[in-house]
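Enquirer: Structure for the following, please:
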Amino acid sequence: MRTLRAVGFDLDGTLFDHRGSARDGVRHFLRSLGVEPSSGALESWFTAEDIQFERWRVGEIGFQEQRRQRLRAVLPALGVTLPTDDAGLDALFDGYLQAYRRSWRAFPDSRDLIDTLRASGYRVGLLTNGTQAQQLDKLHRTDLFGGFDAVCISEHLGVQKPDPQAFIALATQLSVAPEAVLFVGDHQAHDVDGARSAGMRGLLVDRSATHTAGIADVVRGALRAGVEPAR
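Expert: Here you go, the predicted structure:
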């Protein structure tokens, strides 16, 4: 069995608290439109986000269009009259983006985990689906950027997780074989199955269950075992 020499991470939902940041952003955005951010409204927002982001990921629609579709799916049902043109929708979505960006935060244990792994001799990389500008902005604003030996973003790579080529690109930038990488993420298909298809070992983490304790012990346990964790 090849010795693990590197750890790769997903960003959103793994190191970066997207759901918490977005929840705060949506609440502020809806209130600015005169809408009470009820649990039902928040659920509708995140359902639309998941659906439309996946349509973008598979190449069905463009990145900006998935944002417009999210507004179309959610706001009229909440009594908000939408602009009829794309420019108006984009300006409206910018209001959400500003609120979301003000709420950006990494999970409390993320940077310490990255630094500890590197101090222990592991190379550490990031592989994330998204646009280059926004994902790099997240890393810089949450003080995660300087912790990585390699950063791979799908827009720049030209390929999305779970395509094995995305994971192979990460291993190449880390200067290790895919078999020497443990990849950590919160999505079974995109992160874990994708990593395994490239020859890496995959570790699924659930931040909703480990928000207080963090994921460091789970990651270290997988590295010590050097085998696929039980599912």
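Enquirer: okay, CA-based contacts and neighbour counts for the rest of this
Expert: Will do.
Enquirer: wait, what's in contact with the nearest residue to residue 189 once chain neighbours are set aside?
Expert: Here the nearest residue to residue 189 in space, its sequence neighbours aside, is residue 162; by Cα to Cα, 6 or more residues apart in numbering that works out to 6.8 Å. The neighbours of residue 162, taking Cα atoms under 8 Å, 6 or more residues apart in numbering as the test, are 189, 190, 191, 193, 194, 195.
Enquirer: now the other sequence, so there's something to compare against:
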Amino acid sequence: MRTRAVGFDLDHTLAVPDRDRHRILAAAVDDVDAPPITREEYLSAHRDDHAAVTRSPIFEAVLPADAGVSPDALASAYRRRIADALAPIPGARDLLDGLRADYPVGLLTNGPVKAQGDKLDELDWWTAFDATLVTGQLPAGKPDRRAFDALAGALGVAVEDVVYVGDEPVADVEGATNAGARAIQVVWPDGPDPHPAAAAVVDREHLARDLGDVIRSLD
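Expert: Presented below is the predicted three-dimensional model:
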């Protein structure tokens, strides 16, 4: 099986927040003077809502009726805080540019369209990929195989010819593998354990240096 295209996850793979989501959520709540919301409350509402375009439905579910704060305002504040906290891994843009000399390169990222779009704006990465797919605009997100089929289609190859690079064992590794692609798992200290289905594992600290060689070693 030969690699004809490369796909990437975004969060915790190519870009990493410089603070945890608990702190980001708390800061966004403070920005709009909303009542306290725990990360657990947010995640529970998130699981119940696809949040295709914005996180407003999530915050509508967790905010008290008398909060005096618009869910749209809180969603915007949270989106800004997340984007501001995000930083690319060292050498990320050079890695992408180098790979694009040999393969079409795509991004497949789970999340609402506006949230992930703000991240790409902040990183100035709209032109960094040959195809950019946010699952909020797709019929299904990772690990559903339809998401990976959509990526392959956008890159003009069969899904079996894609190598997908991501950090999450289920969404990225199992999702890509079950769709027929090969998965390279990105790992780091205190991150998820390597998944046995991963075709290869790369330390995030050395991703820009090592990924090209790892991809070639799979062919």
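Enquirer: re the thing from before, among the contacts of residue 162 of the first structure, the buried ones, what's the ChimeraX command?
Expert: Applying 16 or more other Cα atoms under 10 Å to the contacts of residue 162 of the first structure leaves a buried subset, and the ChimeraX line that selects it is:
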select :190,191,193,194,195
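Enquirer: out of the contacts of residue 162 of the first structure, who's nearest residue 13 of the first structure?
Expert: residue 191 (11.2 Å; Cα to Cα).
Enquirer: and whichever residue in the second structure pairs up with the closest one, which of the three is it?
Expert: The criterion is TM-score structural alignment: under it, residue 191 of the first structure has residue 172 as its aligned partner in the second structure. Using DSSP: H, G, I helix; E, B strand; the rest coil as the criterion, the local structure at residue 172 of the second structure reads helix.
Enquirer: Residue 172 of the second structure against residue 183, yeah?
Expert: Yes. Under the criterion of Cα atoms under 8 Å, residue 172 of the second structure makes contact with residue 183 at 7.3 Å.
Enquirer: Find the residues that touch each one of those two.
Expert: Shared contacts of residue 172 of the second structure and residue 183, counting by Cα under 8 Å, 6+ apart, come down to 164, 165, 166.
Enquirer: contacting residues for the first one?
Expert: So that's residue 164 of the second structure. Contacts here follow Cα under 8 Å, 6+ apart; on that basis residue 164 of the second structure touches 6, 7, 8, 9, 172, 176, 181, 182, 183, 184.
Enquirer: got JSON lines for those, with secondary structure and distance to residue 63 of the second structure too?
Expert: Below are those laid out as JSON lines (DSSP: H, G, I helix; E, B strand; the rest coil; distance: Cα to Cα, whole Å):
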{"residue": "6", "secondary structure": "strand", "distance to residue 63 of the second structure": "40"}
{"residue": "7", "secondary structure": "strand", "distance to residue 63 of the second structure": "37"}
{"residue": "8", "secondary structure": "strand", "distance to residue 63 of the second structure": "34"}
{"residue": "9", "secondary structure": "coil", "distance to residue 63 of the second structure": "30"}
{"residue": "172", "secondary structure": "helix", "distance to residue 63 of the second structure": "31"}
{"residue": "176", "secondary structure": "helix", "distance to residue 63 of the second structure": "36"}
{"residue": "181", "secondary structure": "coil", "distance to residue 63 of the second structure": "40"}
{"residue": "182", "secondary structure": "strand", "distance to residue 63 of the second structure": "41"}
{"residue": "183", "secondary structure": "strand", "distance to residue 63 of the second structure": "39"}
{"residue": "184", "secondary structure": "strand", "distance to residue 63 of the second structure": "39"}
